[in-house]
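> I would like the atomic coordinates for the input below:
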Amino acid sequence: MFEEMPRLNLLSPAALSSTLRNCGSLESMISLWREALDIYNGFQKTGFRPDHYTIPCVLKACSGAMDLLMGRKLHGCVVVSGYQDNVIVCSGLVDMYVKCGRLCDARQAFDEMSQRDVVSWNVVISGLVRAGYGIEALRFFCEMHRGGVRVDRMTVPSVLTSCGQAGDLAVGKGVHGIALKLVLFSDIAVGNALIDMYAKSGCLHEAHQVFVEMPQRDVITWTSLIWCYGIHGRGKDALVLFDEMVACGVMPNSATFTAALTSCSHGGLLDEGRGIFSMMRQHYGLDPSVEHYACMVDLLGRHELLDEALAFIKGVPLAPTASIWGALLSSCRTYNNVEIGEIAAAALFELEASNSSNYIVLASIYEAVGQWECVSELRSRMRKLGIVKTPGCSWLTVKNRVYCFAQGKSSHPKAKVIHEVLDGLSQLMMMP
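Model (predicted):
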């Protein structure tokens, strides 16, 4: 229909671009986003100039196709055309820069907006959360709250996710209170985000309480709580929840089975895990994914069935990924199995040549069995490849403030006192 139109106007490409970016699977979406950009390029050659309807559509396509160059050209078009005061256009610019990984550019575009609405704030907060910058997302939320912008049902899930990433339980509880005050608790997405936040903050009771009080639940709700029980070592309770979910008529999906298998792994439920894995295909017609195979390898490895785990990997119909081999290597470290550990590590060295963790784990296996020459050779190999160990990092909340501690750094103003206390505690622990 588009090709047969005798006369094109400004809205024709905008409508087609909008259609292209809202249909199909992820792979087809990427292809359609690129096709939308091709249509836009052809549109420009006809002499038309994009308006405030077209630009947001094309910016969405840039975000999906990760086309930063086209996004920057559109940014220039926005400035030249005088659309800097259009909230929708500028919000699209911020979203494009965030999804393309240009956080500094996103912040600059956000700061340059003459006016902002709740959608503008939601775009930057959700974008930072998706990029894994939970602490930065929380800072934006606090700035938004201080500015008097009213939080809506789109803001709360993103902020709760950032609280889980940053380990900031205090802010998470505050957002929970805001959700109750604004009567957003009936929203399933808000409830699911609350369960996830409490689970990641180690608050099993609070997560379960949110679940009980939710007026409506979906498969994500059940999966989140199953996962919550699983990571807290309550594998049997997690499987009881799984059975309750099925009894309620909720169909488990791939993520649900991942949560159930993880619960079996953390709970030491070998036979139950095998049953869950078999159930996927036999009862629900779901083909196991890489995550499910990795969970099974971890489950077998935790029971010291390393030979069986290796045979299981060799029988995987998919190409074994780093997560599968990593689960096996981790179990080899637990039981100091050098032979199988070397097999797993060799596969990981090919898949993740620059990942220092794999070298560190294999070196620790060598150290445990006294093979110091192998340790020396491995460290020499790391130096030749320029691989450096990534320092560990922890977050701690004290009086509603989050502190970050990185291994080998002493930037905290009370670092000297902290280390003195730690040394004293270590000496007390070593006393008979």
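> For the rest of this, base every contact and every neighbour count on C-alpha atoms.
OK.
> Could you pull out the strands in the stretch 1-150 of the chain for me?
According to DSSP state E, counting those that start in this stretch, the stretch 1-150 of the chain carries no segments that qualify as strands.
> in it, which spans are helices?
For the stretch 1-150 of the chain, applying DSSP state H, counting those that start in this stretch gives helices covering 11-20, 26-45, 54-65, 68-81, 87-99, 103-111, 118-130, 134-146.
> And the stretch 151-300 of the chain, by the same measure?
For the stretch 151-300 of the chain, the helices defined by DSSP H, counting those that start in this stretch cover 155-166, 169-181, 188-200, 204-213, 219-231, 235-247, 254-267, 270-284, 290-302.
> if I look at His83, how far off is Arg49?
You called it His, but residue 83 is Tyr. According to CA to CA, to the nearest Å, Tyr83 stands 13 Å off from Arg49.
> let me fix that: Cys264
58 Å.
> Just want to know which of those two has more residues nearby.
More neighbours surround Cys264 than the other of Cys264 and Arg49, with 29 against 13 (other CA atoms under 10 Å).
> what's the neighbour count on Cys57?
Using other CA under 10 Å, Cys57 is surrounded by 24 other residues.
> first vs last residue of stretch 385-400, how far apart are they?
Start and end residues of stretch 385-400 are separated by 42 Å (CA to CA).
> Please give the structure of this sequence too, so both can be compared:
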Amino acid sequence: MSRILLSSLLRSCATHCAAAQCHAQSVLQALLPNVTLETDLLLAYSRLGLLGHARKLFDKMPERNMHSWNIMIASYAQSSMYSDALTVFRAFRRCGLRPDHYTLPPLFKASLGAGEDCVGTVCHCLVIKLGYERYVVVTNSVLEFYLKCGTMSQALCLFPKDNAERDSVTWNLMISGFGRAGLYADAVHCFREMLQHQNRMKVDYMTLPSILSACGREGDLLKVKEVHGFVVRSFGFDADAPTGNALIDSYGKCGCLNYVEKVFRTMGQVNLVTWTTMISCYGMHGKGDESVLLFEKMVDEGFRPNAVTITAILASCSHSGLIDQGKKIFSSMNSDYGFEPTAEHYACMVDLFGRCGCLEEALRLLERMKSSSVTGSMWGALLAGCVMHKNVEIGEVAARHLFQLEPNNPSNYVALCGIYQSRGMVDGFSSVRSKMRGLGLIKTPGCSWINIAGRAHKFYQGDLSHPLAHMIFKIIYEISNIQLMTNGLGLGNLLHDDDTMFVGL
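All right, here's what the predicted structure looks like:
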């Protein structure tokens, strides 16, 4: 069998057995070493996910071409084996080789996954030095790197000024990047700009979940409806599952459970994410019984829940106080679904016990765990339950652990202060406040916002920067005073030194 025929067979291999047979034939017929044939073998093993076999072959190759290096780096990056991808790249550099425009894109992904941002910066320098900025796939990889690093200023500098240089991936990256950074208005503006150039670029299904997520997080129902209308006009009612899931999530975050149910009923195809999102939406709106029924229906229809689904149903039980259902699901995770509870599941159970007043049971659950496995979110859930039920003894235990795990988080100190204040324990309250001052911790002010005519108006506690702030607070003052006067109280009697909302009126 010739090398050409074996190479052709390797490029069409669909099974492990076929690749192994081709490898055996190449050895038996003494066709190795041959860099072309070995590279084809490397590619076949990598495509089949047999990276162990691929690495053994790669290490034994007496000669490697650029394609063989690129295969190993890209395969490790695609399989989330980021450290291995960077190790191969470092060996590549030690050989004095020059990367091409196929080498660099997977390295940006690997540097993010391995938490080695400096490698991504080095790769960006190589992109500039070697003149690869004209390759869209390379510039998109650099753009994605900075967006996921949270360096928006750098990402904006890299965003092509000429629309001809932007493809659908570029637009999708910017929209999702703005959303991830909390710049929801910028995400919407970017989407509208993309639509203006739709004659050269078709909006794809990848764009829609990103923009819907941004609108949903902002809580802007009008924008969610606008995007939903665009989906119907462009794709009809038979949108794909990711778009339908994003619509369910966005309407849920906007508080429109009736729209959530309508989208769910009209979806032509659903997946596990659909069920999980629906369960979460019901739980978010305090409809725990509906969440449990939906969870049972999902299992009956053959969908196997994953860790995220279990978190959603446990959180729903917690918000609705369904302690028996939550305990049943939690205790059956291993036997019914084959995986151990994670930190998020334990935190949900602690929150469930805490909301229902079973604080001792919540504490026993945490004490049964290894101390190294107990996270701040678990103790935080217990502390929140203690605030709700004014439990000083267990609240102090939870706070003590949180002060060690999160020494610079002011919320934990404020929560313990709230417990002391509710029980009239002045000494404890003063001691914690003094400790906060000593550490230089300041309570983060509360924030509320409302969307009027497409514009978000934000209000922070004690902040009078809004142009209509005095008029707004004066009306609130009058309404509140009328309500309190009805009960025989004046608002002035209830204000404390820390209440700065009405300063200046």
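> Which helix runs longest in the second structure?
When the second structure is parsed with DSSP state H, its longest helix is helix 469-486.
> that older thread, now render the helices of the stretch 1-150 of the first structure as a markdown table, adding distance to Glu377 of the first structure.
Converted to a markdown table, the helices of the stretch 1-150 of the first structure look like this (distance: least, CA to CA, whole Å):
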| stretch | distance to Glu377 of the first structure |
| --- | --- |
| helix 11-20 | 54 |
| helix 26-45 | 43 |
| helix 54-65 | 43 |
| helix 68-81 | 43 |
| helix 87-99 | 41 |
| helix 103-111 | 40 |
| helix 118-130 | 39 |
| helix 134-146 | 39 |
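> so which of those comes closest to Asp218 of the first structure?
Among these, the nearest to Asp218 of the first structure by CA to CA is helix 118-130 (21.8 Å).
> can you give me the offset of the closest one from its chain's centre?
Using CA atoms, centre = their mean, to the nearest Å, the distance from the centre of helix 118-130 of the first structure to the centre of the chain it belongs to is 15 Å.
> how close does it sit to the second structure?
When the second structure is superposed, helix 118-130 of the first structure averages 2.1 Å from its matched positions, counting by mean CA distance after the TM-score superposition for the first structure.
> What residues sit buried inside that helix?
Of the residues in helix 118-130 of the first structure, Val119, Ser120, Trp121, Asn122, Val123, Val124, Ile125, Ser126, Gly127, Leu128, Val129, Arg130 count as buried by neighbour count, 16 or more other CA atoms under 10 Å.
> try stretch 109-117 of the first structure
Buried residues in stretch 109-117 of the first structure, counted by 16+ other CA under 10 Å: Ala109, Phe110, Met113, Arg116.
> cool, and stretch 390-401 of the second structure?
So stretch 390-401 of the second structure, judged by 16+ other CA under 10 Å, has buried residues Lys390, Asn391, Val392, Ile394, Gly395, Glu396, Ala398, Ala399, Arg400, His401.
> list the contacts for the fourth one?
Listed by CA atoms under 8 Å, 6 or more residues apart in numbering, the contact set of Ile394 of the second structure reads Leu359, Glu360, Leu363, Leu383, Cys386.
> which SSE is the third one in?
Taking DSSP states H and E as the criterion, the element that holds Leu363 of the second structure is helix 359-367.
> Average separation of that helix from the aligned part of the first structure, please.
For helix 359-367 of the second structure, the mean deviation from the first structure after alignment is 1.7 Å (mean CA distance after the TM-score superposition for the first structure).
> start and end residues in the first structure for that helix, please.
Aligned using TM-score structural alignment, helix 359-367 of the second structure spans residues 306-314 in the first structure.
> gap between that stretch and the chain center?
29 Å.
> related to what we said a few turns ago, and the helices of the stretch 151-300 of the first structure as JSON lines, adding distance to Ser376 of the first structure?
Below are those laid out as JSON lines (distance: least, CA to CA, whole Å):
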{"stretch": "helix 155-166", "distance to Ser376 of the first structure": "36"}
{"stretch": "helix 169-181", "distance to Ser376 of the first structure": "43"}
{"stretch": "helix 188-200", "distance to Ser376 of the first structure": "38"}
{"stretch": "helix 204-213", "distance to Ser376 of the first structure": "44"}
{"stretch": "helix 219-231", "distance to Ser376 of the first structure": "36"}
{"stretch": "helix 235-247", "distance to Ser376 of the first structure": "40"}
{"stretch": "helix 254-267", "distance to Ser376 of the first structure": "34"}
{"stretch": "helix 270-284", "distance to Ser376 of the first structure": "37"}
{"stretch": "helix 290-302", "distance to Ser376 of the first structure": "27"}
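> Tell me which of those helices lies nearest to Asn355 of the first structure.
Across the helices of the stretch 151-300 of the first structure, Asn355 of the first structure has its closest neighbour in helix 290-302 (18.3 Å, CA to CA).
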